[in-house]
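Chemist: pasting the structure only:
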């Protein structure tokens, strides 16, 4: 090997040197060093890195060890390293060779590696140990990037700490501006809207802000802070600024038109609101149905009921599956009543009941039909509707109003005895105790509305003990559940929420289903969570709650190893155009992992490929690993190694997948007939990743297999 090396025949030198797979002496150290040199001369840096690593770990020849360590450190900086973080390697060299003539060069690489290696977690740790003034600019950048990394992974609390740390030593105006913006983003997520607004305003006033990627969305961020604080005039002004400034982000542009419309609507500026809603409708984007609904409602407030009726009818023709259809039908029917068009009102209420027989408006629609008949002096038809409300929706406010209005009809017609006979069949009407019922509930509700937690719990429990089927039992159960939940007494809240959802669908059903599922999910009680989530999925009026149900059903089925159902729900989540990338990543990873566990490799390949397009952080590392894994299975060893090198360079903070990637890399090299690289990498895995027993076991098994194969080959050559 050395003879070929001296003759500059590096390919043959490599073929000889890489046969030495178990050398532990000065000759082996020398051979590994020259193997590294040969690889460098033939532009094979990843292989050179492994060779120099092996030479640097032997101390037979100190000079060779130092030079190999230097080359190992510089190559690690250049192409990345899955065995150790690049900053660790560089700082380790400086510590071991403090008088090296290459000290200044390595120190420069160390500072640069803090950012280019993207191993911000370890870089931050090292920078916090070294408070040298010349490293403070690097600290500001690393703290910012680590904060952004944690933000991406959903650790907002720790990200907030790091953005503040980045701002404590403002050396670079651009990073100061960016950290200020992201600090505001997290304050917004934590509902600290005033603090978020302050940060966004500070960012807006910074000279460097205009040169940051965040600047194009600053008006949008400020607008939402005002919107959340119900300062709708200011919110509308900033949504308008966003619209004027940024036209190429259709998602935010569409949302800005919607929120501009809402801001003007809430402040009774209905014509400007309708103009904004029209722009959103014209974009044909997400929530175009909402914009159309709001526009129709607005016509009612400017005394244009003819246009309101026209727009609602157009809405019902255009949006066949909108979650606002029941609202539109109900509003349209009510408008017909206002305009004196009783027949059309009755037909529209019937259409609502046919399409949404168990919907939120069902009881109200039947009651309104009864009132239309009552006001039209059709007493028998009115009584039929009122009795239906009382029978089908007992205990609801609509049922109580139906009974009260029916009583007027019976009295007007001199049929008081008939009324008494009927009303005794209704177990939710306790006529003699009604005043006591009302007074007891009113007192309890007052404590709830004033946030007097202990008194509210005591009073609401007292009311329900006296009137378990009382007129206000529904509200009392819901308010009691909410109070328990807010006070951290989730277990006490569960039976109260269950009382609410056991009744016919009402205004509190959906919120109770959400809360119940959240309580069960926090305890990983999937058996109890699944039926609640399934009902929420089926009954939710708000799209975000349906999405919440589907996403958590996906996770619940996955955690209980029902992979087929997990994939069914993951597909639902992915099919929803409103699903954000974070939840889409979760869905793709569940599809992928379920496919792996179910040995459905074709589906796993597609899922991981899709995940790679949108994932960030650890999920991206996992997807990149599997891309390399599948390429290895296809015999594309060189391509597989390129993916693993990217994993090492850009995702070195995720060591588990880095370690698994190294095992695949070793298999690739063995497939490329490079025994040295394969064994050296596998030995490195067994020494450096002991915290991952499964990976070490796989590496050890593969190492034993390769050495056995090589022993056979060498024995054959000797003969």
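Modeler: Received it, and whenever you're ready, just let me know what you need. Everything quoted here is computed from the prediction, not taken from an experiment.

Chemist: switch to C-alpha atoms for all contacts and neighbour counts from now on
Modeler: OK.

Chemist: tell me the contacts of the closest residue to residue 405 other than its chain neighbours?
Modeler: Residue nearest to residue 405 in three dimensions, not counting chain neighbours: residue 386, with 7.9 Å by C-alpha to C-alpha, 6 or more residues apart in numbering. The contact partners of residue 386, by C-alpha atoms under 8 Å, 6 or more residues apart in numbering, come to 366, 367, 370, 399, 402, 403, 405, 406.

Chemist: alright, now check it against this:
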């Protein structure tokens, strides 16, 4: 009857309806179990901070519980518990709020821990106190708000065994969270604290040892890494999972770096037996490493077997397997088979970093088969295709030598001249000068040789005068003894005395290294610049690494981009190519060159062995560039990939941006689903989670659900502690919602 009467009243005078009428109508709906109407009506009452609003929020929460909408119930109870108008209602609301947090596992900003702790502090004699205490232990075990939980536990004077087990787990989670953000020293701090607590949970302790091993490995502290991986293997109760397999894989690499090939082979083969096929890249890599181990002990047939297994897996590292198979054939003196494999390698993997060496090795095979004409053809092919590669320097010298051995002196002279002109300061250039001298002596053309020697770049001579040689050698010996300041003076003195001396490039290179040791960046730029005046010299690659790093750190970004691009062209191994690609990507992104950023990120993501940290960085930069280029679908694809792990900063922002893209496309239901999933998943990067609360309020406002929009904003206002622009966003939206009401 009350429902009918109040509705009749509201129909007559809706514009100036009394709050108490709405309140009593809402409670009447609640008493008659029409819970959806109760929540909707009571929501219209919550416009002022008073006892009426507090009780309305309590019954809204109770109504939502009956409707199984625990998220909405949680926020209603939260608002009722925030008011001191009626302490009995506050107590009941605070208890229900804590319970909802626990049952929904919701703790975006540490609420689950603080709500229970706050309840026990505010209502120590409550009939709910005992239940809340027992729930608090469960919260510690299941929370994702690790910092809040750890602070809470540390306030307990005499923690129980259950709480210490929870602390062990929380420290472990903080450690893995730091690892995900590439903060390995911080990860070790938390993980070692977790281990030190004891063995309340054996598997948690074992897992902490594993991630300590991973952290030490990333920090290149191999002895500690091996110790902790072994501790994990001894302690774990789960020998059939991926982590157990990876511990063996990592121990294999540690032994491999120590050149203990027998031990390395043992661990890699164990990994192969344990791997269930989920990680084909690592599995192919393990096959390759076992092949390497057998190759080092000259067991060629076993090496070929494992390389073949790796290549058949069709992973990006297949080119390495092919190349090694070819080398093994050469070691077995099957030069024809080696050439066949090298040709297949270049055909199947044209962009492979091994393609350069493959052509060189093909030439060497022809030399060993006494087919000098084919060898020269191969070496010339290499020089034409990869003129910047240091391998071309060796090929050029080989061409001169082959002509010399054939007594084709004119061709040999031209070939050797090319070596000296293109690769000044190199050992090949010195050898070329020696052979040229012999040729001209044989031809009785000594004057011509003398004129040629003086005309070569940098006046490089075969016979450096004694003072030149002794002055440089003395400086080098001082450098080798670690007396850097004295060595710097000596190298500079050498360059002043012999500015175009036979060892001038060596001197500039050592001055680069001293500059690096002393953090003298101007010195690095000066001497690396001198080295790069002869871009094909043997020190160019090292000089570019030092030069690019200095330019990048000094914000000479355009110059750094040029240096990293040159380094990519010259890189002689996968690691240096990856270093160059990473530099190109970062420079392009800072220069806001979207097209260059997209190309650089795509190149980097194609690398066979890429750390998760670099992969995330490349995906993030590419997504940003795609967005600016209006390639929204491609951007969202990259963001969704990043959003799979919200523990790191890139993933945290990406998850928000995916939801923002859905909101912008007016796909409000999909945006709501994405944001609620984010809140359930959580992240240590609170700012992006707070932005997600704000965005969810925008979604609800767009859907006409103003009450829900306001509830999320109020909840955020009460729980978010950041000192940034979030507070302004909340205020502006709350004022708009008030105007609309």
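Modeler: On my side now, so go ahead. Please read these numbers as outputs of a predicted model, since none were measured by experiment.

Chemist: any idea which of the contacts of residue 386 of structure 1 has the most stuff around it?
Modeler: Each of the contacts of residue 386 of structure 1 was scored for neighbours by other C-alpha atoms under 10 Å, and residue 370 scores highest at 28 neighbours.

Chemist: circling back: filter the contacts of residue 386 of structure 1 down to just the ones in strands.
Modeler: Secondary structure of the contacts of residue 386 of structure 1 is defined by DSSP state E; no position falls in strands.

Chemist: And residue 618 of structure 2? What does it align with in structure 1?
Modeler: Correspondence of residue 618 of structure 2 to structure 1, assessed by TM-score structural alignment: residue 587.

Chemist: And for residue 545 of structure 2?
Modeler: Counting by TM-score structural alignment, residue 545 of structure 2 corresponds to residue 514 in structure 1.

Chemist: for its match, what are its contacts?
Modeler: Contacts for residue 514 of structure 1 were tallied using C-alpha under 8 Å, 6+ apart; they are 533, 536, 545.

Chemist: tell me which element the second one falls in.
Modeler: Element membership for residue 536 of structure 1, per DSSP states H and E: helix 526-539.

Chemist: And the next helix or strand past that helix?
Modeler: Remark: after helix 526-539 of structure 1, the chain's next helix or strand is helix 543-559, criterion DSSP H and E.

Chemist: for that following helix, which positions count as buried?
Modeler: Neighbour-count burial for helix 543-559 of structure 1, counted by 16 or more other C-alpha atoms under 10 Å, picks out 545-558.

Chemist: and stretch 282-291 of structure 2, which stretch of structure 1?
Modeler: Taken onto structure 1 by TM-score structural alignment, stretch 282-291 of structure 2 occupies residues 252-261 there.

Chemist: Pull out the buried positions in the matching stretch.
Modeler: Of the residues in stretch 252-261 of structure 1, 252, 253, 254, 255, 256, 257, 258, 259, 260, 261 count as buried by neighbour count, 16+ other C-alpha under 10 Å.

Chemist: how big's the offset between that stretch and structure 2?
Modeler: When structure 2 is superposed, stretch 252-261 of structure 1 averages 1.1 Å from its matched positions, counting by mean C-alpha distance after the TM-score superposition for structure 1.

Chemist: Which parts of the stretch 1-150 of structure 2 are helices?
Modeler: 2-12, 19-31, 35-43, 51-66, 70-81, 87-104, 111-122, 129-142, 146-154 (DSSP state H, counting those that start in this stretch).

Chemist: So which of those helices is the most surrounded?
Modeler: helix 70-81 (a mean of 26; mean count of other C-alpha atoms under 10 Å).

Chemist: Could you check how far that helix is from the centre of its chain?
Modeler: 39 Å (C-alpha atoms, centre = their mean, to the nearest Å).

Chemist: Then stretch 200-218 of structure 2?
Modeler: Between the centre of stretch 200-218 of structure 2 and the centre of its host chain there is 20 Å, according to C-alpha atoms, centre = their mean.

Chemist: What residue in structure 1 is paired with residue 232 of structure 2?
Modeler: Taking TM-score structural alignment as the criterion, the aligned counterpart of residue 232 of structure 2 in structure 1 is residue 203.
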